[in-house]
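Engineer: sharing a model that was predicted from the sequence below.
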Amino acid sequence: MSWTSIAAIYLLFWVITAFVVMPFGVRTAEELGIEKVRGQADSAPANFKPLRVVLITTALSAVVFGLFYANYVNGWIGPSDVNIFGKPPGAE
């Protein structure tokens, strides 16, 4: 696998992981007892910490990508292992 493929796949894992990590630990102004800014949505986060999200996302996506790459090198799970529809009609 070339380094550009590695970078592209890692970036995909990073973005997906970021969307999974973002909602954890975020509270609204009402939940924290803080007064809202005029025009602020009720659901707007009051304690969003982007650096925390970036650090957790980077670590978690590195682990997930490591497992993906290990599977790519060792071939533990292949396309035939995830065939959820069974054999196609007429196949022997």
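Structural biologist: Good, I have the coordinates.

Engineer: switch to C-alpha atoms for all contacts and neighbour counts from now on
Structural biologist: Fine.

Engineer: and the contacts of stretch 57-73?
Structural biologist: By CA atoms under 8 Å, 6 or more residues apart in numbering, the residues outside stretch 57-73 that reach it are 9-10, 13-14, 17-18, 21, 77.

Engineer: the same query, at a cut-off of 6 Å, please.
Structural biologist: 13-14, 17-18 (CA atoms under 6 Å, 6 or more residues apart in numbering).

Engineer: okay, now the one to match up with it:
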Amino acid sequence: MTQIFMFLVIWWLTLFVVLPWGVRRTENADAGHDPGAPANPMLLKKALATTAIAAVIWGAAFIFFRVYGFSLLELIEKFGF
């Protein structure tokens, strides 16, 4: 359950990094539409990119904590956070 929660947190943080990629303003906005809204938000591509990037980050964290035996509590105690 912790791994799922960790992946979801990484996914949402990554989404906020990916969202601005390739954003272009609408040139001639219709009346009542925000002129700063993106012309083509490409949300499906961004969701797929977010999932791929989050999977790589989560995999690195999984290897770091599970395979090599590090624990978050040990790191906090060692560095005094």
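Structural biologist: Nice, thanks for sending it over. These numbers were taken from a predicted model, which means no experiment stands behind them.

Engineer: show me the contacts of stretch 57-73 of structure 1 that map onto helices.
Structural biologist: 13-14, 17-18 (DSSP state H).

Engineer: can I get the residues you listed in CSV including distance to Trp3 of structure 1?
Structural biologist: Below are these laid out as CSV (distance: CA to CA, whole Å):
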residue, distance to Trp3 of structure 1
Phe13, 15
Trp14, 16
Thr17, 21
Ala18, 22
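
Engineer: what's in contact with stretch 13-25 of structure 1?
Structural biologist: Stretch 13-25 of structure 1 has contacts (CA under 6 Å, 6+ apart) with 57, 61.

Engineer: 7 Å instead, please
Structural biologist: For stretch 13-25 of structure 1, the external contacting residues (CA atoms under 7 Å, 6 or more residues apart in numbering) are 53, 57-58, 61, 65.
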